[in-house]
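[1] Sequence and predicted structure, then a few things I'm wondering about:
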Amino acid sequence: MTNHTPAPVVCLHSLFLDPRMFDGLASAGDGRIEVIAPELLGQVSRVHDVRQTVTMDQVTDDVLRTIDELGLERFSLVGQSMGGDVAIRIAARRPAAIEKIVLLGSSARAQSQEDLGEFATLPDRIQREGFTPEIVDIVMTIMFGASTLVDSDRLDIRETWRSRIAELSPDLVHAVRGVFEREGCVDLLPSIKAPALIVSGTEDLGRPPAWSDELFDGIPDARLLRHKHGHSPILELPELVVPLVLQFLDPR
């Protein structure tokens, strides 16, 4: 009988959320995968480490430093939203190091003010007002689909993340601006050599389905999973998404 060493999986969280979004994946994959979920630059306990807009390339450089410090030579990536922006850049920079990549509620597009629509003033409001109940409501509509926001079976997850978002510091604005003003990286997609699983929600306001289709079209070895959920599939449909992600990462 051979011992199985858990496969390292670097999990990169979304803006407004934190590494706890991957707790369900870590629990389900215990003994099969080793979840490594760093706090991204300018967020969570590192929110005061920056004093100006944090770019996707800066966050990528920071995560790569962590990966190098850990001595990881080959690993998989899981990223949601902003975490996906960073995962794409890592996979393109170090194609030989990536075993597999999972992109949840992600895209490779630049963010335009036109696409932001009614959300365009959110960074200024966060800086000025902090995470008031009204702003928390707005963030919840970005992070979770319409079905999740009214489903009585999802009440616990809504209440958990609503309370966490309400506790966020106004200084998160530097990371928010980084996402809202990000440059695109569609040109990097063909450089990704690892097999990719793209999970997209029909109710995702932040990264609409057509944006995930670009990932599917651009990454050479990609599969696309689409269901009725919003921006945070691993939280909104964990009973479906977690096993599928785990099976993709470690198909034993």
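    Great, that's in hand. Every value quoted in this text rests on a predicted model; they were computed, and no experiment measured them.
[2] From here on, just use CA atoms for contacts and neighbour counts.
    OK.
[3] just the helices in this protein please.
    23-28, 56-70, 82-93, 113-116, 122-129, 133-143, 146-150, 155-166, 173-180, 209-218, 233-236, 238-249 (DSSP state H).
[4] So what angle separates the directions of the third one and helix 56-70?
    Think helix 82-93. 70 degrees (axes from the mean of the first three to the mean of the last three CA atoms, to 10 degrees).
[5] and the residue nearest to residue 45 when sequence neighbours are not counted, how many residues sit next to it?
    Spatially, and ignoring its direct neighbours in sequence, residue 45 is nearest to residue 39 (7.4 Å; CA to CA, 6 or more residues apart in numbering). When neighbours are counted by other CA atoms under 10 Å, residue 39 registers 18.
[6] go on, the one 10 residues further on?
    Residue neighbour count, defined by other CA under 10 Å, stands at 11 for residue 49.
[7] Please give me every residue in contact with it.
    41-42 (CA atoms under 8 Å, 6 or more residues apart in numbering).
[8] same deal with residue 215?
    Residue 215 makes contacts with 107-108, 186, 189, 198, as judged by CA under 8 Å, 6+ apart.
[9] Farthest pair within these?
    With CA to CA as the measure, no two of those lie farther apart than 186 and 198, at 14.6 Å.
[10] Specify which residue of those two has the higher count of neighbours.
    More neighbours surround residue 198 than the other of residue 186 and residue 198, with 22 against 16 (other CA under 10 Å).
[11] Just give me the residue closest to the centre of this protein.
    residue 80 (1.5 Å; CA atoms, centre = their mean).
[12] I'd assumed residue 108 was in contact with it.
    No - Residue 80 is not in contact with residue 108 according to CA atoms under 8 Å; the separation is 11.8 Å.
[13] Now do the shared contacts for the two.
    With CA under 8 Å, 6+ apart, residue 80 and residue 108 have no common neighbours.
[14] Leaving out chain neighbours, which residue sits closest to residue 131?
    With sequence-adjacent residues excluded and distances taken as CA to CA, 6+ apart, residue 131 is closest to residue 166, at 5.5 Å.
[15] which residues touch the residue nearest to residue 45?
    Shown in contact with residue 39 (CA under 8 Å, 6+ apart): 12-13, 18-19, 45-46.
[16] From residue 228, how far out is residue 199?
    Separation of residue 199 from residue 228 (CA to CA, to the nearest Å): 11 Å.
[17] quick one, which of the two is more surrounded?
    Per other CA under 10 Å, whichever of residue 199 and residue 228 has more neighbours is residue 199, with 26 against 16.
[18] on that earlier part again, any idea which of the contacts of residue 215 is closest to residue 239?
    Among the contacts of residue 215, residue 198 lies closest to residue 239 (CA to CA), at 17.0 Å.
[19] this is the other structure I want to compare:
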Amino acid sequence: MPFAHAADGTALHYDVHGERGGPPLLLLSGQSNSHRWWDAVRDGFDAEFTTVALDHRGTGESGRPDTDTYSTPGFARDVVAVLDHAGIERAHVYGTSMGGRIAQWLAAGFPERVDRLVLGCTSPGAPHGVERGPEVRAALAQPDAAAARRALAELMYTPEWIAARLAADPGHTFHTLGDPTMPAYARRRHLRASARHDAWEALPRIAAPTLVVHGTEDLFNPTANAPLLVERIPDARLQLIPGARHAYFEEFEGVATPLVIDFLRSKGEEGQEQEEGQEGEE
């Protein structure tokens, strides 16, 4: 298992899958989740890309310092350390939820490392973003842990989809519901890092072609954040997925994965069209 090391010495576990020689695609997972966040959909990208996914500090096999080193800009610097260790100068980046917040800082602060950017079910952060409602906060904070987990699952997926998965496999693991190996202090630090995210002033510096994807029924990270990102990031595009909740990329994989791949592919096509247009003018 490869490990990079952050500037503070924290070990950062990552893995590389997919079509070696294919364009590199960095996958960034959500808050309190390891690289396993992508397990259910990663095969759809591996056929065409060299995918790289990491365990954020505090998760998976990465180091878990109980220090004040958890922030979305700091996570972005961790990502750069992983790219350096993997020998990847430039990659497509697909970040969802808190991973999308990290991706914002990566694209704004390290533009030379980002080819195309996909921001999924994410937000510019406070104070300009749209926060989840009090009823959602109350459901997630209830003292009954099992009930809180059910509430989280239903913010991620539609009840019908959950029921179908459990009917087919009663022991089905939903990897988007958090890394069960995380210590409590790391969960708290992840929550604080995500809550303190504010990339509003940095967003106009993003130069990478950007696609913003969001489910229309996302209450966990309200859908209203998507147009805010599109308005703030130069030439960004918006794609809403009707009926989808927070984990749109998994439940609606048949829609979401092809549209993301089409966007990532389109660079070559646009470049070819531009070259052909220049030749015609000459």
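    Everything's here; your move. For clarity, every value in this text was computed on a predicted model and none was experimentally measured.
[20] one step back: can you list which of the contacts of residue 215 of structure 1 are found in strands?
    Of the contacts of residue 215 of structure 1, the ones assigned to strands by DSSP state E are residue 198.
[21] I'd like the contacts of residue 215 of structure 1 laid out as TSV, including distance to residue 214 of structure 1.
    Supplementary listing: the contacts of residue 215 of structure 1 in TSV, determined by distance: CA to CA, whole Å:
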residue	distance to residue 214 of structure 1
107	7
108	8
186	8
189	9
198	10
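[22] Residue 234 of structure 1: which of the contacts of residue 215 of structure 1 is nearest?
    For the contacts of residue 215 of structure 1, the nearest to residue 234 of structure 1 is residue 198 (12.0 Å; CA to CA).
[23] wait, doesn't that closest one sit right on residue 102?
    Yes - assessed by CA under 8 Å, residue 198 of structure 1 is found in contact with residue 102 at 5.9 Å.
[24] ok, the closest residue to residue 123 of structure 1 other than its chain neighbours - contacts?
    Nearest in space to residue 123 of structure 1, with sequence neighbours left out and distances taken as CA to CA, 6+ apart, is residue 173 at 5.8 Å. Going by CA under 8 Å, 6+ apart, residue 173 of structure 1 touches 53, 123-124, 126-127.
[25] Just the buried residues of these.
    The neighbour count (16 or more other CA atoms under 10 Å) marks 53, 123, 126-127 as buried among the contacts of residue 173 of structure 1.
[26] Looking at these, which two lie furthest apart in space?
    Farthest pair in those (CA to CA) is 53 and 126. Separation: 13.7 Å.
[27] Count the neighbours of the aligned partner of residue 238 of structure 2 in structure 1 for me.
    Applying TM-score structural alignment, one finds that residue 238 of structure 2 aligns to residue 224 in structure 1. Per other CA under 10 Å, the neighbour tally for residue 224 of structure 1 reads 15.
[28] and residue 224 of structure 1, what does it touch?
    Neighbouring residues of residue 224 of structure 1 by CA under 8 Å, 6+ apart: 197-200, 213, 216.
[29] now, the most widely separated pair of those?
    Checking the contacts of residue 224 of structure 1 with CA to CA, the most distant pair is 197 and 213, at 11.8 Å.
[30] more crowded one of those two?
    residue 197 (24 against 14).
[31] In structure 2, what residue corresponds to that one?
    Under the alignment (TM-score structural alignment), residue 197 of structure 1 pairs with residue 211 in structure 2.
[32] how close does that match get to residue 119 of structure 2?
    Relative to residue 119 of structure 2, and taking CA to CA, residue 211 of structure 2 is found at 6 Å.
[33] And residue 239 of structure 1? What does it align with in structure 2?
    Checking TM-score structural alignment: residue 239 of structure 1 goes with residue 254.
[34] nope, residue 80 of structure 1 is what I was after
    Checking TM-score structural alignment: residue 80 of structure 1 goes with residue 96.
[35] quick one: contacts for that match?
    Per CA under 8 Å, 6+ apart, neighbours of residue 96 of structure 2: 28-30, 119-122.
[36] Same list, those, but as TSV with neighbour count and distance to residue 132 of structure 2 please.
    Converted to TSV, those look like this (neighbours: other CA atoms under 10 Å; distance: CA to CA, whole Å):
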residue	neighbour count	distance to residue 132 of structure 2
28	30	21
29	25	19
30	25	16
119	28	18
120	29	16
121	30	12
122	29	12
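[37] Read off where stretch 77-87 of structure 2 ends up in structure 1.
    Residues 61-71 of structure 1 are where stretch 77-87 of structure 2 lands when matched by TM-score structural alignment.
[38] Run the chain-centre distance for that stretch.
    18 Å (CA atoms, centre = their mean, to the nearest Å).
[39] go on, stretch 107-119 of structure 1?
    Relative to its chain's centre, stretch 107-119 of structure 1 lies at 16 Å (CA atoms, centre = their mean).
[40] One more: stretch 163-182 of structure 2?
    That offset, for stretch 163-182 of structure 2, works out to 19 Å (CA atoms, centre = their mean).
[41] And it, what's buried?
    Neighbour-count burial for stretch 163-182 of structure 2, counted by 16+ other CA under 10 Å, picks out 174-179, 182.
[42] Neighbours of the alignment partner in structure 1 of residue 134 of structure 2, how many?
    The alignment partner of residue 134 of structure 2 in structure 1, by TM-score structural alignment, is residue 117. Neighbour count for residue 117 of structure 1, taken as other CA under 10 Å: 9.
[43] And residue 117 of structure 1, how far from residue 226 of structure 1?
    Residue 117 of structure 1 sits 24 Å away from residue 226 of structure 1, going by CA to CA.
[44] any idea how far the alignment partner in structure 2 of residue 177 of structure 1 is from residue 32 of structure 2?
    Aligning on TM-score structural alignment places residue 177 of structure 1 opposite residue 192 in structure 2. Noted for residue 192 of structure 2: a distance of 11 Å to residue 32 of structure 2, by CA to CA.
[45] Please say which of the two ends up with more neighbours.
    A count of neighbours by other CA under 10 Å puts residue 32 above the other of residue 192 of structure 2 and residue 32, at 27 against 15.
[46] give the contact list for that one.
    Residue 32 of structure 2 is in contact with 58-59, 178-179, 182, 186-187, 190-191, counting by CA under 8 Å, 6+ apart.
[47] Repeat the analysis, applying 7 Å as the threshold.
    The contact partners of residue 32 of structure 2, taken as CA atoms under 7 Å, 6 or more residues apart in numbering, are 59, 178-179, 187, 190.
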